[in-house]
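Engineer: Next input, structure requested:
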Amino acid sequence: MTRGTLYGGTRLHPRHVRDRQFTTVGFGRRGLNPREVRRFLHRVALDLAALHHDLALLSEENARVKRALRTWQSAWSERRQP
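Structural biologist: Model (predicted):
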């Protein structure tokens, strides 16, 4: 599995978690409590949304730092030439 892929080659996004449906099994105590599952999935979706936001900010900062480094390198090489 490659980095960032899941569910048929797409990244796992908050909407995948929020929209996930589980089948119910039996009655009474068998199976999962749908309310607990939904609460947990909502919590996971919020965490994923925050992580995607942080990743976008870091990618922007990384691009900014790379541009600044290239500018500095160009300016430095021009100063060193006789």
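
Engineer: contacts and neighbour counts: CA atoms only from here.
Structural biologist: Fine.

Engineer: neighbours of residue 6, just the number please.
Structural biologist: When neighbours are defined as other Cα atoms under 10 Å, residue 6 has 12 of them.

Engineer: Spit out the contact partners of it.
Structural biologist: Taking Cα atoms under 8 Å, 6 or more residues apart in numbering, we find residue 6 in contact with residue 12.

Engineer: Also this sequence, please, to line up against the first:
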Amino acid sequence: MRRAPNAVGHLYGRPVRPSISPGLVRDRRFGDRTRRGCDPTEVRTFLHLVADELTALRAELAATRDENVRIKQALRDWQSQQFQQFQAGAGVTG
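Structural biologist: Okay, here's the model as predicted:
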């Protein structure tokens, strides 16, 4: 499901966060300068770890959304069944 933000970068009054993909995290470069205390190899390793975690979280979110759809459909089916039984018990036709 794709949601389009309005002209000011908000989705129906709520701020829209930019999407950060695992590939974007893995491919991020910070230049050749070494800053005090930051080893470029360790930074790359950390970025790959973050990207892997982001991939796993996205998969878990997709599975949760699918489960949510299944549960909502089961609830709708149950409610329809209960309503039909209610109508049959009350002698309502139609």
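
Engineer: separation between the residue nearest to residue 11 of structure 1 when sequence neighbours are not counted and residue 14 of structure 1?
Structural biologist: Closest residue to residue 11 of structure 1 apart from its sequence neighbours, by Cα to Cα, 6 or more residues apart in numbering: residue 5 at 4.8 Å. Applying Cα to Cα, to the nearest Å, the value for residue 5 of structure 1 to residue 14 of structure 1 is 14 Å.

Engineer: who has more neighbours, those two?
Structural biologist: residue 14 (21 against 11).

Engineer: who's in contact with the corresponding residue of structure 2 for that one?
Structural biologist: Superposed on structure 2 with TM-score structural alignment, residue 14 of structure 1 falls opposite residue 22. Residues near residue 22 of structure 2 by Cα under 8 Å, 6+ apart: 50-52, 54-55.

Engineer: Now render those as CSV, adding distance to residue 64 of structure 2, secondary structure and neighbour count.
Structural biologist: Converted to CSV, the contacts of residue 22 of structure 2 look like this (distance: Cα to Cα, whole Å; DSSP: H, G, I helix; E, B strand; the rest coil; neighbours: other Cα atoms under 10 Å):
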residue, distance to residue 64 of structure 2, secondary structure, neighbour count
50, 21, helix, 15
51, 20, helix, 20
52, 18, helix, 16
54, 15, helix, 17
55, 14, helix, 15
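
Engineer: where exactly do the helices run in structure 2?
Structural biologist: All helices of structure 2, identified by DSSP state H, fall at 22-27, 40-90.

Engineer: okay, those helices, which one's buried deepest?
Structural biologist: Comparing these by mean neighbour count (mean count of other Cα atoms under 10 Å), helix 22-27 ranks first with a mean of 15.

Engineer: Give me the mean distance between that one and structure 1.
Structural biologist: After superposition onto structure 1, helix 22-27 of structure 2 sits on average 0.6 Å from its aligned residues (mean Cα distance after the TM-score superposition for structure 1).
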